[in-house]
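In: Here is my input, please return the structure:
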Amino acid sequence: MSLGIVLALLALIVGGRSALAQSPSSPTGQASVIVDASRSSWTMRNDHVSLTIGLGADGALRMLSLGSPATTAVKLDTGADTFLTIDGQPVPLGLRQAGFTFIGQTTSDHPSGVELALTFSLGARGLVATRHYVVHSTSPVVEVWTTVTAADGQSAQLSNLNAYDLTLPPGTVSWITGLQIAEADGGPFTSRRQQPQPGEILRIGAAGRSSETAIPWWSLDTGSLQLFGGLMWSGAWSVEFARDQGTLRASLGLPDSPTEVRSDVPLEMPHAFLGVTQNDAFAVSAAMQAFILEGIRHGRPFESPVVYNTWFSYGTRTDEEQIRDEMERVAALGVEVFVLDAGWYLGGGRGAFFDFEEGLGSWQADASRFPKGLASLTDYAHSLGMRFGLWVEPERTSLSWVNQPGLARDDWLVTSGGRYDPGLSNEEAKVGQLCLADGRVRGWMLERLYALIDGVRPDYLKWDNNRWFNCDRSGHGHGQGDGNLRQVEGLYAVLDQLRLRYPQMLIENVSGGGNRLDFAMLRYSDVAWMDDRSAPSLFVRHNLQGLGTVFPPAHLFAFIMGNASEPLLRADDLSMLARSRMPGVLGLSVKTRELVKDELELLAREIAHYKRLRPILQEGSVTLLTAQVPRSASVDWDALQVTSATTGDAIVFAFAAPEAPDRTTVRPQGLDPAATYRVESIDLGPLGVATGADLMSGGIELNDATASDAHILVIARQPAGSAVGAPVR
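Out: Below is the predicted model:
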């Protein structure tokens, strides 16, 4: 809403509330907004969620209740919905005593639902703040954010950018740790739970990239239902849970982040989300899957191709001849995308085996190693029935290329305290980070990306970011304290343009592993690399079991590969290595010429199994059937289930540790009790037919009758009226 429209509305509205009666219920598909002028409230709803928002007697905007048909509504009316911190003073949005005036509401169609916008003016400061809510048609989740604009000649300093400030019932808070959490503290991507006691404050967040220390997501088990939420953001963030005697206050947003709002620099704060389900893990995972597919990706499906990557086998020592040879071999296995990782550029491959920073930022293929050019590799992959992918790290550059014609300039680089790398002197530093807050940098970067992509024609782009510093350098379009905020906004601006220009190109999100694994990047990327420690298999299963409860399994990526403790070559149980990666996106990184015939044939069979399972994985949500497997040595079975949102079919993946008991019983969850299901083992074939009720109560017994300690069961829903067969064993 422009300031001119705001001022016109101010002239027409007396007391601010008459606007409530001017907008009726606004349905879009299954989503609608219902206005109650007598209560100064709005109810946003679909078949799965209902959120009521209202103006208090003091004018402050409040979330009043949140519920769904399957749950009792939770009252949220004891605190403000959100606040603005202006010049260091936090003020509840809408509070008349602070000078806010309610201007009015607008409702509009959204790509997947309906949007409600409530607008307030802070006349003394020349500011207009709009609170936005979106309810999507088919998920029990509400999306919410705030925009702030300033009148001509006006400005204000905002900080502690708040996404929402909620008063909730007390309960147990759950979250997932980030990539950089030490093993002594549970390690990366571990599900954690804590019940804050009266007077206790629980703080979770990250200071640089979004998932360095925690995933920007939380849930609350109140005993009768599950509330959950998160932030769609790729930079620094925090959530604080403060417990008093009868309530739990949850405040989510960006810590510090002082930033200036001017007429030419409006602010759109990070989008957040809030949802509610019945009290079981299956419901939360299914709700997140529905929200991600509909509300974040707007229907763009996950392809989950089988991907080969050169990195862990070849490092930077790649050339045209060996890549073509590897392409031929992996195409025969059933690989669908071949990715040439770091080191392909001029200056690459001259240092250590994994030294990808040498030559980074030249933007030119090394003609001595790739004389026919990279586009010839794209063509060759296509001739073999595969697609071609290419690694890039556009956000950084080797300092040796800085100020070279057509390449990055020194005054575009991030500095923190005057240093390119806070841990090194500038004379010691070898690599610099580009500040994407600077419009010049974004324009140049897009030109380089367009030239590269148009020339090579890759079908898949692996976008990496291996280091991150918050910029405090002047002249980049940000202030001393909001370098993180503006860098992330700049990243999104670049990715928006890439998506528009190359809508069919798959993008892999990598950030030195999973340092930037979040719900905003899900909008732009199709595959997310979890962890460079992609072996042993136990690590991969741990990561998938932690992350898979909130992210779609068809988005989470790991390689079949070996390490010193679990070699791939002549592996005792190669199927275990392959199947441990199958609950996500299946990748492979090995020199296949070192594999013997039996190993190649087994890998081809396992890839074929994965392709058969993939339709369920592509739209499935994850439920753990055991506790999350520890990253340390396991002595038991671990199992998870992936369930299709469309068909109700499910896959159970179960893995026996070397010291585990010979047999176990797995009990599927979330099946239709009255429906009939056919159960099949990937290795043994059909096991029987049973009702959902019987499978969930009696379970399925697994034992060591198969050659592998990795078991896969397909549970297929049968047409109505199908007969129940012998007990499933």
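
In: okay, CA-based contacts and neighbour counts for the rest of this
Out: OK.

In: S159 and S238, how far apart?
Out: 13 Å (C-alpha to C-alpha, to the nearest Å).

In: swap that for A150, sorry
Out: Here the distance between A150 and S238 works out to 26 Å (C-alpha to C-alpha).

In: do R440 as well
Out: With C-alpha to C-alpha as the criterion, R440 and S238 are 30 Å apart.

In: swap in A451?
Out: When distances are taken as C-alpha to C-alpha, A451 and S238 turn out to be 38 Å apart.

In: And the helices in this protein?
Out: 3-12, 281-291, 311-314, 320-333, 374-383, 439-456, 483-501, 521-524, 537-547, 574-581, 597-618, 692-698 (DSSP state H).

In: Name the stretch among these that sits most buried.
Out: Relative to the other members of the helices of the chain, helix 537-547 carries the highest mean neighbour count by mean count of other C-alpha atoms under 10 Å, namely a mean of 25.

In: In contact with the nearest residue to N162 once chain neighbours are set aside, which residues are there?
Out: In space, not counting the residues next to it along the chain, N162 is nearest to G253; the distance is 4.4 Å by C-alpha to C-alpha, 6 or more residues apart in numbering. For G253, the contacting residues are N160, L161, N162, A163, Y164, L231, W237, S238, V239, P270, taking C-alpha atoms under 8 Å, 6 or more residues apart in numbering as the criterion.

In: switch to 10 Å and redo it
Out: Contact partners of G253, counting by C-alpha atoms under 10 Å, 6 or more residues apart in numbering, are 82, 160-165, 205, 216, 230-231, 233, 236-240, 269-272.

In: With L360 instead?
Out: Contacts for L360 were tallied using C-alpha under 10 Å, 6+ apart; they are 342-348, 392-394, 396-401, 431-432.

In: coming back round to it: shared neighbours of S159 and S238, which are they?
Out: Contact with both S159 and S238 is made by residues L254, P255, according to C-alpha under 10 Å, 6+ apart.

In: With adjacent residues omitted, what lies nearest to P422?
Out: Setting aside the residues directly before and after it, P422 is nearest to S416 in space (C-alpha to C-alpha, 6+ apart), at 6.1 Å.

In: to compare against the first, here's another:
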Amino acid sequence: MTVFHLRAAGTSLVLDARGAAAVILHWGPDLGDADVEALADASVPAVPPSSIDTPLRLSLLPSLSEGWSGRPALAADGRFRLVGAHSQDDSMVVRSTSPDATQEVFTQLALSPEGVLRVRHRLENRGAADVLVPGLDVLLPLPPEASELLDFTGLWSHERQPQRAPLRHGVWSRESRHGRPGHDDAFLMMAGEPGFSFRKGRVWATHLAWSGDKRIWAERSALGYGVLGAGELLAPGEIRLAPGESYETPWLVAVFSDTGIDGLSDRLHPWIRSRSTVRLPRPVVLNTWEAVYFNHDLDVLSELVTAAAEVGVERFVLDDGWFTGRRDDKRALGDWTVDSEVWPDGLHPLISRVHEAGMDFGLWVEPEMISPSSRLADAHPSWILGAPADPAGSGPTWRWQRVLDLGDPAAYAYVRDRLTDLLTEYPIAFLKWDHNRDLLTPGTAHRQTRALYRLLAELRAAFPHVEIESCASGGARIDLGILDLVDRFWTSDTNDPLDRQSIQRWTGVLVPPEYLGGHLGAGAAHVTGRTSALGFRLATALFGSAGIEWSLTAAAPPERAAIADWIAEHQRLRPLLHSGTVVRADSADPAHLLHGVVAQDRTHAVFALVALGSPAAALPPPIRFPGLDPDRLYTVRPIGVPPRVVQDAPPAWLAAGAVTLSGRVLAQVGLPAPLLTPEQALLLEITTG
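Out: The predicted structure follows:
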């Protein structure tokens, strides 16, 4: 055994596998061609008074029995002994065994060319008796300078709300018991130098690639060590391993950046894209929910199809209300056959009109749920997750529905077969896959999540042309565990552009924009009731996987013309928006945001200057554009719907219609900002030459 050194994209990982336990000596800035064995020899710490009599080192599987009094990796504490380690390409595998050799843990560590570190454990039962797994987590070391935390909370339609706090002695722990990540998902836990921002500071971040219950935490111990940790949150008795069986943890995805939060995205986005099966270009979508709700009438929908085609929509998605007995949200989930009363000829007439209009067709489903008032529940009450003899004992309903037990082989087969029937009978290109409630049934999240992954994988294999969107009452299931099985996320149920600016900004730190659905809603937002200008709504929905959630038949002709121009502009810019580097400027005034996408060769960029509220001063801060080549000349010009301003005269460069300056000047000095009124956005395109 030896000392291993993985290097990629400005990141180093050094692991000492020479002693009784494997130890990560360094995860962070690139160490170059360092003599890592000399580093390992020099890294043995002192022995302080009133402590164990040997140097305390934070191992891959730290435990109380080796002197670690922080949160252990394996909840059933026991000291595992290192018995082997080997490397292959950009990864390594470390093998550890329990003192009685009845349990073995294989730890896999992989560093991608983009600098993304992934770590997971596999626990194997080598004994003759069953083994209960109360929890098995991955821990990574955190240096002392990483003393400020940023993670997320939220609620329905207000996901990914950032929260900051200093990391003091003790544990800052975030746990999800929703059976899905939830609207309050910690999402991405960042620890960095005090005051780290989008463009500045060293930052270490972790995300658990898992769609069920989980915990993610940071800890600073009085013993001198800091850690970031995460793992699946298991209920007592949830995982029992028979002899010969194993349990594998979800991947912990970890990233280091020495250029602030944007540096995390600079590694995560290319890595995700390197694994992606998403087909580009991403079609512009019209979803019918906020247009017709449950009013499924062929004539009404046909008018909407015509209006959608006229403005350039490329995909028409029929939302909730198409299946047997589904006239409101209180019944019929599970009865996945087309309602013959509403659709006497099935969905064929509507799909034919969609195709004739030059669009493909998508359909809303919620396969993991069941309505107590449904034919399926009447026929198979035992398929309800956690269903006891007394139905009230399975917890309260949520949105008038319960959860279908996908761990039941018969229930699983039923859902798979009904979806297969639909996808076989109808030319469906897209499924909007919803999940509108928490499980609220202890000890079921692991089995339910694994069954969901298996179901999605089966359907993708059988229907590789069908794209799937992960929607969970909005953005309650956005994670890298499900990302390999879906093609799009519904970022949030709110289309209010003011809320969306923050939600999209922070969700996009982890997930590339082409995965994030962002739709143009009506003037009065469905969720908040807030009224927004059309230009602000269009600018907000331009970035990402664009779409419309609005009855276009009610839009005035000038609005439709503006929407058609917006779609054409999005289609023109789409190759850039869905492949470039996402950048976010730091601003001295929180009322003003600047974000954009810069082409990989830095010849083209699009930015949005957004006024969330009133500025702190009569003249807002200058617009400074990050991410450009400092030695190139760029021309900056406005595009899109002109925003509303209150000013006696615009800045000179904007009055001229364009300006040409070097990337260095645009980044360091910037341009005077126009005086946008609150809830307005100015779109700027930047080109070379």
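
In: on that earlier part again, columns distance to T172 of structure 1 on top of the helices of structure 1, output as JSON lines?
Out: Below are those laid out as JSON lines (distance: least, C-alpha to C-alpha, whole Å):
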{"stretch": "helix 3-12", "distance to T172 of structure 1": "43"}
{"stretch": "helix 281-291", "distance to T172 of structure 1": "13"}
{"stretch": "helix 311-314", "distance to T172 of structure 1": "40"}
{"stretch": "helix 320-333", "distance to T172 of structure 1": "46"}
{"stretch": "helix 374-383", "distance to T172 of structure 1": "51"}
{"stretch": "helix 439-456", "distance to T172 of structure 1": "43"}
{"stretch": "helix 483-501", "distance to T172 of structure 1": "31"}
{"stretch": "helix 521-524", "distance to T172 of structure 1": "27"}
{"stretch": "helix 537-547", "distance to T172 of structure 1": "17"}
{"stretch": "helix 574-581", "distance to T172 of structure 1": "30"}
{"stretch": "helix 597-618", "distance to T172 of structure 1": "30"}
{"stretch": "helix 692-698", "distance to T172 of structure 1": "26"}
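
In: Could you say which one of those comes nearest to R96 of structure 1?
Out: helix 3-12 (14.8 Å; C-alpha to C-alpha).

In: Just give me how far that closest one sits from the chain centre.
Out: Computed by C-alpha atoms, centre = their mean, to the nearest Å, the chain-centroid distance of helix 3-12 of structure 1 equals 39 Å.

In: which residues in structure 2 does it align to?
Out: When structure 2 is aligned by TM-score structural alignment, helix 3-12 of structure 1 has no counterpart there.

In: Show me the one of the helices of structure 1 that comes nearest I86 of structure 1.
Out: Ranking these by their distance to I86 of structure 1 (criterion: C-alpha to C-alpha) puts helix 483-501 first, at 16.8 Å.

In: And the closest one, what does it pack against?
Out: Using 3 or more C-alpha pairs under 10 Å, 6 or more residues apart in numbering; DSSP states H and E as the contact criterion, the neighbours of helix 483-501 of structure 1 among helices and strands are strand 259-262, helix 439-456, strand 506-509, helix 521-524.

In: Which among those is found nearest to L293 of structure 1?
Out: With C-alpha to C-alpha as the criterion, L293 of structure 1 lies closest to helix 521-524 of those, at 9.3 Å.

In: Trace E240 of structure 1 over to structure 2, please.
Out: Aligned partner of E240 of structure 1 by TM-score structural alignment: W217.

In: contacting residues around the residue nearest to that match when sequence neighbours are not counted?
Out: Closest residue to W217 of structure 2 in three dimensions, ignoring its sequence neighbours and counting by C-alpha to C-alpha, 6+ apart: S173, at 4.2 Å. Taking C-alpha under 10 Å, 6+ apart as the definition of contact, the neighbours of S173 of structure 2 are A186, R215, I216, W217, A218, E219, L228, G229, A230.

In: what about the alignment partner in structure 1 of S173 of structure 2, distance to L413 of structure 1?
Out: When structure 1 is aligned by TM-score structural alignment, S173 of structure 2 is paired with R203. Distance from R203 of structure 1 to L413 of structure 1, counting by C-alpha to C-alpha: 32 Å.

In: any idea how far L347 of structure 2 is from L25 of structure 2?
Out: Relative to L347 of structure 2, L25 of structure 2 is positioned 60 Å away (criterion: C-alpha to C-alpha).

In: can you check L155 of structure 2 too?
Out: Relative to L347 of structure 2, L155 of structure 2 is positioned 35 Å away (C-alpha to C-alpha).

In: Same question for G10 of structure 2.
Out: 53 Å.

In: Same question for L318 of structure 2.
Out: When C-alpha to C-alpha is applied, the distance between L318 of structure 2 and L347 of structure 2 equals 10 Å.

In: what residues are shared contacts of the two?
Out: Common neighbours of L318 of structure 2 and L347 (C-alpha under 10 Å, 6+ apart) do not exist.

In: what's the nearest residue to the counterpart of H604 of structure 2 in structure 1 if we skip its chain neighbours?
Out: In structure 1, the residue paired with H604 of structure 2 is D649, using TM-score structural alignment. Of all residues beyond its chain neighbours, the one nearest D649 of structure 1 is A716 (4.6 Å), with distances taken as C-alpha to C-alpha, 6+ apart.

In: Repeat that for G126 of structure 1.
Out: Closest residue to G126 of structure 1 in three dimensions, ignoring its sequence neighbours and counting by C-alpha to C-alpha, 6+ apart: A151, at 5.2 Å.

In: I'd say that neighbour and G4 touch.
Out: Yes: A contact is recorded between A151 of structure 1 and G4 when judged using C-alpha atoms under 10 Å, the distance being 9.2 Å.

In: Could you tell me how many residues sit around the equivalent of V679 of structure 1 over in structure 2?
Out: For V679 of structure 1, the aligned residue in structure 2 is V636 (criterion: TM-score structural alignment). Neighbours of V636 of structure 2 under the rule other C-alpha atoms under 10 Å: 23.

In: ok now do V636 of structure 2, which residues does it touch?
Out: 605-607, 653-654, 657-661, 666, 671, 684-688.

In: 6 Å instead?
Out: V636 of structure 2 sits next to A658, V659, E685, I686 when contact means C-alpha atoms under 6 Å, 6 or more residues apart in numbering.

In: so L568 of structure 1 touches G562, yeah?
Out: Yes: L568 of structure 1 lies in contact with G562 (C-alpha atoms under 6 Å); the separation is 4.4 Å.

In: Contacts only, for the match of H604 of structure 2.
Out: With C-alpha under 6 Å, 6+ apart, D649 of structure 1 has these contacts: T643, I715, A716, R717.
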